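In: Sequence and computational prediction follow.
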Amino acid sequence: MKVSKQNAEHYVWGDACDGWHLVKNGPLSIIHERMPAGATEVRHYHEQSRQFFFMLSGTATLEVDGVPIVLVPQEGVEVPPLTPHQMLGSTTEPVEFLVISSPTTRGDRVTI
């Protein structure tokens, strides 16, 4: 079965940010996320989950263990378990990106 933003399970997080579960099972999670201009994620880490963030559109900064990494479309960064991180959206444009997690982050997030 094909999956897209149009038929995937949708949820809202933070201040008007969107997420679409493209794949949602125990060992693997793939989420398409959208952040409006000026949005930021809460700094956190995952105890078990390894994540890969891949930018689809816009420019954002992924802060990983205190190091800011600017991501433009077609660039990505891996974040190991236990590593503090935070996505900082653009101040001028919405951004869209994929978050691939293994295992799923459900119940695995620790806010700092």
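Out: Perfect, I can see it now.

In: contacts, neighbours, all on C-alpha from now
Out: Noted.

In: Pull up the gap between the spatially most central residue of the chain and residue 72, please.
Out: Note on the chain: the residue nearest the mean C-alpha position is residue 99, at 4.2 Å, using Cα atoms, centre = their mean. Remark: distance between residue 99 and residue 72 (Cα to Cα, to the nearest Å) = 15 Å.

In: And for residue 24?
Out: 26 Å.

In: Equivalent analysis for residue 52, please.
Out: Where residue 72 is concerned, residue 52 sits at a distance of 14 Å (Cα to Cα).

In: Next one for the comparison:
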Amino acid sequence: MEIRALSDQQPFTTKDGSTIRSILDLANAPVEKQSLAEATIPAGGATERHWHKDSEEFYFILEGCGSMEIDGEARDVGVGDAILIPAGAWHQITAVDSLRFLCCCAPPYRHEDTYFE
């Protein structure tokens, strides 16, 4: 049985510029097909626009509000919103108010699978 407390996870900055605390991923658990992390972005901040060749992502907004752009289409997002980011889709999330959200990746997140313009 694998159980990880969020409070025990150390934050790090991903290649896209968000601050992440891995909950279950390749670095801390015997995962094979997915990963789960908490991401935070301060008010006025944004991830760098990027895409993933292999990973499909879900974002689930826990706190704050902002704007989600996927392949040129932008929509406002807030608490309770779930967002699908298909593999290969350019995307960027911008925080109006500080954002805290869950990020699920399948296959698991890897820095090497993050591409920029």
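Out: That came through, no problem. Just so we're clear, the structure is a prediction, and the values are computed from it rather than from any experiment.

In: So what's the residue count around residue 73 of structure 2?
Out: Residues within reach of residue 73 of structure 2, counting by other Cα atoms under 10 Å, total 8.

In: Residue 54 of structure 1 too?
Out: Residue 54 of structure 1: 20 neighbours (other Cα under 10 Å).

In: Quick one: map it onto structure 2.
Out: In structure 2, the residue paired with residue 54 of structure 1 is residue 60, using TM-score structural alignment.

In: Show me the strands in structure 1, by range?
Out: Assigned by DSSP state E, the strands in structure 1 fall at 9-13, 17-25, 28-35, 44-46, 50-57, 60-64, 67-71, 76-79, 85-88, 95-102, 109-111.

In: quick one: which of those strands is nearest residue 2 of structure 1?
Out: strand 17-25 (9.6 Å; Cα to Cα).

In: Setting aside sequence neighbours, what's the nearest residue to the match of residue 54 of structure 1?
Out: Sequence neighbours aside, residue 82 is the residue nearest to residue 60 of structure 2 in space, at 4.4 Å (criterion: Cα to Cα, 6 or more residues apart in numbering).

In: what does the one you found align to in structure 1?
Out: In structure 1, the residue equivalent to residue 82 of structure 2 is residue 76, according to TM-score structural alignment.

In: can you tell me how far that match sits from residue 1 of structure 1?
Out: In terms of Cα to Cα, residue 76 of structure 1 sits 26 Å off from residue 1 of structure 1.

In: So for these two, which residue has more residues nearby?
Out: Per other Cα under 10 Å, whichever of residue 76 of structure 1 and residue 1 has more neighbours is residue 76, with 19 against 2.

In: How much space separates the more buried one from residue 70 of structure 1?
Out: 10 Å.

In: next one: residue 10 of structure 1
Out: 26 Å.

In: now what about stretch 66-86 of structure 1, what contacts it?
Out: Stretch 66-86 of structure 1 is contacted from outside by 40-65, 112, using Cα atoms under 8 Å, 6 or more residues apart in numbering.
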